[in-house]
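Asks: make a model of this:
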Amino acid sequence: MDTAITASLWIGAIGCGLLGGVFFAFSSFIMRALAAIAPAAGIAAMNAINRVILRSWFMPLFWITTLAGLILAGIAMARWDAPGAAAMLLGGAVHFVGMFVCTVALNVPLNNALAAVDSAGDAALPVWQRYRRDWTRWNHVRTLACAVASASFVLALLQRA
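Replies: Below you'll find the predicted structure:
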């Protein structure tokens, strides 16, 4: 069981770090670059990114890391006295709520609304402006959640060593 926990912690630490890096890139420069081009081009680029990401290595990483975090949180609750349990629970909970729930409940619906807009129509500009503001706000949350989760899983690894 200890080997499985350690493997899950490594998956969580590395996976959250990778996911957080992707989210950080969007928060720090990709969304600003898309805002600097014509709205129709920005909408088209973001819609293309949203389609491609679903068929990329990002998705298995997204699901595996979420599963590892949930498993680690469950193990932490069952073995609360074990070294690293609090860090495992924190990492799993922060990752699940701050990354997974935020993505599913907030970012994905915004992506779907953007995909439905006619990028050449009069309604495109206000939709694009709202999308960029709201999507980026929630993406900041995902970035922070992944960083906290990754650090928590590393801390748990250190506490278990």
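
Asks: for the rest of this, base every contact and every neighbour count on C-alpha atoms.
Replies: OK.

Asks: can you give me the strands for the chain?
Replies: Per DSSP state E, the chain carries no strands over any range.

Asks: all helices of it, in order?
Replies: Assigned by DSSP state H, the helices in the chain fall at 2-25, 31-35, 39-53, 58-78, 85-95, 102, 108-116, 124-160.

Asks: please point out which parts of the fifth one sit buried.
Replies: Read that as helix 85-95. Residues of helix 85-95 classed as buried by neighbour count (16 or more other C-alpha atoms under 10 Å): 85, 86, 87, 88, 89, 90, 91, 92, 93, 94, 95.

Asks: save those residues as JSON lines, and put in distance to residue 28 too.
Replies: Output for the buried residues of helix 85-95, formatted as JSON lines (distance: C-alpha to C-alpha, whole Å):
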{"residue": "85", "distance to residue 28": "33"}
{"residue": "86", "distance to residue 28": "31"}
{"residue": "87", "distance to residue 28": "28"}
{"residue": "88", "distance to residue 28": "28"}
{"residue": "89", "distance to residue 28": "28"}
{"residue": "90", "distance to residue 28": "25"}
{"residue": "91", "distance to residue 28": "23"}
{"residue": "92", "distance to residue 28": "25"}
{"residue": "93", "distance to residue 28": "25"}
{"residue": "94", "distance to residue 28": "21"}
{"residue": "95", "distance to residue 28": "20"}
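
Asks: this one next, for a side-by-side:
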Amino acid sequence: MLGTVILVLAVLAAGLSAGVFFLYSNAIMPGLRRVDDRTFVAAFQALDRAIVNPLFIGGGFLGTLVLAVASALLHLGDAAVLAWAIAAAALQAVVIVITGAVNVPRNDALKAAGDAGAIDATAVRAAFGERRWARWNHVRAVLSAAVVVCLAIALAVG
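Replies: A predicted model of the protein is given here:
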């Protein structure tokens, strides 16, 4: 019973996290692409400050990995569930590594640049590497969707 509850929570956390990356890929970044440099910097800074919160970081982003690992540990005797839970955990770990290696450093540099009205927003936006950030976010969105699929299969076969 506990194993099933943890799997359900893992699917929920993974779905919420995947939804965030999907939203960035399909609405936020395309929308920001259309605005001037000062608006881009100010809006992205505000978005990044808002998303760094315990609910997203703990509940979805890192929580998915914790719940997938917990699911694997709770299903050590069930090879099918175990395999899918391990696959989900591995994929989520890759998402976390990409985020830490590519996206977060850019986010932090953009926030550290200062108030969008008091800096050279064009230079800051160019240094941010918007296309690279968006490309790697697409990868995170696809991998996160795969995490949801793996966990849903684990739930279905369990």
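
Asks: where does the TM-score land?
Replies: Aligned and superposed, the two chains score 0.85 in TM-score terms (TM-score structural alignment, normalised by the length of the second structure); 153 aligned residues with a C-alpha RMSD of 2.0 Å.

Asks: if you compare the helices of the first structure, which one is most tucked away?
Replies: Greatest average neighbour count among the helices of the first structure goes to helix 85-95 (a mean of 26), per mean count of other C-alpha atoms under 10 Å.

Asks: what lies in contact with it?
Replies: Applying C-alpha atoms under 8 Å, 6 or more residues apart in numbering, the contact partners of helix 85-95 of the first structure are 9, 16, 66, 68-77, 79-80, 145-146, 148-153, 155-156.

Asks: try 6 Å
Replies: Contacts to helix 85-95 of the first structure, defined as C-alpha atoms under 6 Å, 6 or more residues apart in numbering, come from residues 69, 70, 72, 73, 76, 145, 146, 149, 152, 153, 156.

Asks: show me which of those is closest to residue 52 of the first structure.
Replies: Taking C-alpha to C-alpha as the measure, residue 52 of the first structure sits nearest to residue 146 out of these, at 21.6 Å.

Asks: any idea what that closest one aligns with in the second structure?
Replies: With TM-score structural alignment as the criterion, the equivalent of residue 146 of the first structure in the second structure is residue 144.

Asks: hang on, that match packs against residue 19?
Replies: No - Residue 144 of the second structure sits out of contact with residue 19 when judged by C-alpha atoms under 6 Å, with a separation of 8.4 Å.

Asks: please produce JSON lines containing the contacts of helix 85-95 of the first structure, extended by distance to residue 139 of the first structure.
Replies: Converted to JSON lines, the contacts of helix 85-95 of the first structure look like this (distance: C-alpha to C-alpha, whole Å):
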{"residue": "69", "distance to residue 139 of the first structure": "19"}
{"residue": "70", "distance to residue 139 of the first structure": "21"}
{"residue": "72", "distance to residue 139 of the first structure": "24"}
{"residue": "73", "distance to residue 139 of the first structure": "23"}
{"residue": "76", "distance to residue 139 of the first structure": "27"}
{"residue": "145", "distance to residue 139 of the first structure": "10"}
{"residue": "146", "distance to residue 139 of the first structure": "11"}
{"residue": "149", "distance to residue 139 of the first structure": "15"}
{"residue": "152", "distance to residue 139 of the first structure": "20"}
{"residue": "153", "distance to residue 139 of the first structure": "21"}
{"residue": "156", "distance to residue 139 of the first structure": "25"}
